[in-house]
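Engineer: sharing a sequence plus its predicted fold:
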Amino acid sequence: MKFFIDTANLDQIKEAYDMGVLDGVTTNPSLMAKEGIKGVDNQRKHYVEICNIVQGDVSAEVIATEYEGMIKEGEELAALNPHIVVKVPCIADGIKAIKYFTSKGIRTNCTLVFSVGQALLAAKAGATYVSPFVGRLDDICEDGIALVGKIVEMYRYYGYTTQVLAASIRHTAHIMQCIEVGADVATCPLSAIKGLLNHPLTDSGLKKFLEDYKRVNG
């Protein structure tokens, strides 16, 4: 499973890259605003800065909600860097835009997916990625991980090549569950990825090793 980091923070992106675990980045204007990056020009410059670090795909989100606006924004975003994947909401005009982008060789990430039916429409339109939102479904007492698993199963059954990018990942347990149901990608905070390192036997084993070394070597 590939790891994307969901942030606009360059330090975190560099840290994940230096660890050797970074396959891509998902970000959006909301995440950029948290980093104090405002204005379309500054945000697009920031997308390029991210692409200069990452060796994989970087999802950049359109703001428009109508077809023509999505096409204009998406083409401008895709022209910024070859790593850019245009992120489009799963609405009627978004599905139509995905079909257009696919015909032009522009890769897409269909976002805000909350059902198998939505995921099916995105795949039929040619989306490169589809992003079911795990945490937001859990927030309303629905099973986000189960949805990821159902989409994976549907794509395999019908032979769609769209990759399932599990989004709205809240913690390390979500990552492990995404692995179990066969998600292609998980996009998550760096803290959730680093949480995979934690195990009490690793800590106790290292402590004992160091104690033994000190006892033998003084």
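Structural biologist: Great, that's in hand. Note that this is a predicted model, so its numbers are computed, not measured.
Engineer: switch to C-alpha atoms for all contacts and neighbour counts from now on
Structural biologist: Noted.
Engineer: state the helix or strand in which the residue nearest in space to the middle of the chain lies.
Structural biologist: Nearest to the geometric centre of the chain sits residue 187, at 3.3 Å (CA atoms, centre = their mean). According to DSSP states H and E, residue 187 maps onto strand 185-188.
Engineer: which residues does the helix or strand just after that strand contact?
Structural biologist: Downstream of strand 185-188, the first helix or strand assigned by DSSP H and E is helix 190-194. Identification of contacts with helix 190-194 by CA atoms under 8 Å, 6 or more residues apart in numbering yields 5-6, 12, 16, 170-172, 175.
Engineer: go again with 6 Å.
Structural biologist: Contact with helix 190-194 is made by 171-172, as judged by CA atoms under 6 Å, 6 or more residues apart in numbering.
Engineer: heading C-terminal from that helix, find the next helix or strand.
Structural biologist: Proceeding N to C from helix 190-194, the next assigned helix or strand is helix 200-217, under DSSP H and E.
Engineer: so what secondary structure elements neighbour that following helix?
Structural biologist: Here helix 200-217 touches no other helix or strand, going by 3 or more CA pairs under 6 Å, 6 or more residues apart in numbering; DSSP states H and E.
Engineer: try this one next to it:
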Amino acid sequence: MWSPATSPSSTLSATVSVKESPRKESEPVELFIDSADVDEVRRAAALGVVSGVTTNPKLAAAAEAGSFRERVGDILACCRGPVSVEVLSESADEMLAEAAEYASWDARVVVKVPMSLESLEVIHKLERERDIRVNVTCMMASDQAALAMMAGASYASLFVGRIADMGYDADAVIGETAEFIERGQFQCRIIAGSMRQTADIRRSFLAGAHIVTTSFELLAQMAHHPRTMETIAEFKSAWDEARKRGELS
């Protein structure tokens, strides 16, 4: 049974705090853009801070109509890192076939597989037998992430905003997952998604996420601070006044 007083995890301790994250300090952190909009991905990639892309069926449905394969190809063309593409099939055989199709498009395509008991076999076969990288998605608990790692997943996606919606501590879930990776020596990277505000991004990194995937809107908000704008305006005003007085040329 899950305890509502802690987090949605029953097998790992929920006492891991942000400061207790077991992630090694030397491990890199990365920012991904969560979008299926080619122009948006291109804008984000041009900033030099985004190293990958995650897509999902909802984002793809909201994007401009057209060939999904061509859209993924355009995204790959403007981003240097991995691009996650999610399977929609439900049976194991269909998921394997769909995953193989996506993986054939480009070596940088990572197949997103939603977490379920049935999908564990799919994850295992894709990673261990077909050498196809898998991003296990829609996870809300460290228990689920632990199973994904054991099955061989390259990425474990935790939905921070949705975890918080249930009243649980998303930081603790990330911390538990990071501890499990460390103790089990799994070659798996935590992707924190479902960002609702910039504070979620910051806290997810500090809690132990290797990667945070976010919308372009929140990425833009990260660069903005009203006090920064006030300070820039103040400095410019002082410079302009000095030039008017002839003190600067």
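Structural biologist: Yes, it's here. None of these values were measured; they are calculated from a predicted model.
Engineer: ignoring the adjacent residues along the chain, who's closest to the residue nearest to the centre of structure 1?
Structural biologist: residue 4 (4.3 Å; CA to CA, 6 or more residues apart in numbering).
Engineer: and the strand holding residue 187 of structure 1, what's buried?
Structural biologist: Counting neighbours by 16 or more other CA atoms under 10 Å, one finds that the buried residues in strand 185-188 of structure 1 are 185-188.
Engineer: same question, stretch 177-184 of structure 1
Structural biologist: Neighbour count says stretch 177-184 of structure 1 has 178-179, 181-184 buried, by 16+ other CA under 10 Å.
Engineer: any idea what residue 67 of structure 1 aligns with in structure 2?
Structural biologist: Under the alignment (TM-score structural alignment), residue 67 of structure 1 pairs with residue 92 in structure 2.
Engineer: please report how far that match lies from residue 232 of structure 2.
Structural biologist: Here residue 92 of structure 2 is placed at a distance of 56 Å from residue 232 of structure 2 (CA to CA, to the nearest Å).
Engineer: more neighbours, those two?
Structural biologist: A direct count of neighbours by other CA atoms under 10 Å for residue 92 of structure 2 and residue 232 places residue 92 higher, at 15 against 11.
Engineer: how close does the nearest residue to that one once chain neighbours are set aside get to residue 107 of structure 2?
Structural biologist: Spatially, and ignoring its direct neighbours in sequence, residue 92 of structure 2 is nearest to residue 122 (6.0 Å; CA to CA, 6+ apart). According to CA to CA, residue 122 of structure 2 stands 19 Å off from residue 107 of structure 2.
Engineer: and those two? which has more neighbours close in?
Structural biologist: Taking other CA under 10 Å, residue 122 of structure 2 and residue 107 do not tie; residue 122 has more neighbours (21 against 12).
Engineer: so what corresponds to the more buried one in structure 1?
Structural biologist: Using TM-score structural alignment, residue 122 of structure 2 lines up with residue 97 in structure 1.
Engineer: and the contacts of the strand or helix carrying its match?
Structural biologist: Per DSSP H and E, residue 97 of structure 1 falls inside helix 92-103. Contact partners of helix 92-103 of structure 1, identified using CA under 6 Å, 6+ apart, comprise 66-67, 88, 125-126.
Engineer: helices along structure 2, start to end?
Structural biologist: Assignment of helices within structure 2 using DSSP state H yields the ranges 38-46, 57-62, 68-78, 92-105, 119-124, 142-151, 160-165, 170-184, 198-207, 216-223, 226-244.
Engineer: mean per-residue distance, the fifth one to structure 1?
Structural biologist: Mean deviation of helix 119-124 of structure 2 from its aligned counterpart in structure 1 after superposition (mean CA distance after the TM-score superposition for structure 1): 1.0 Å.
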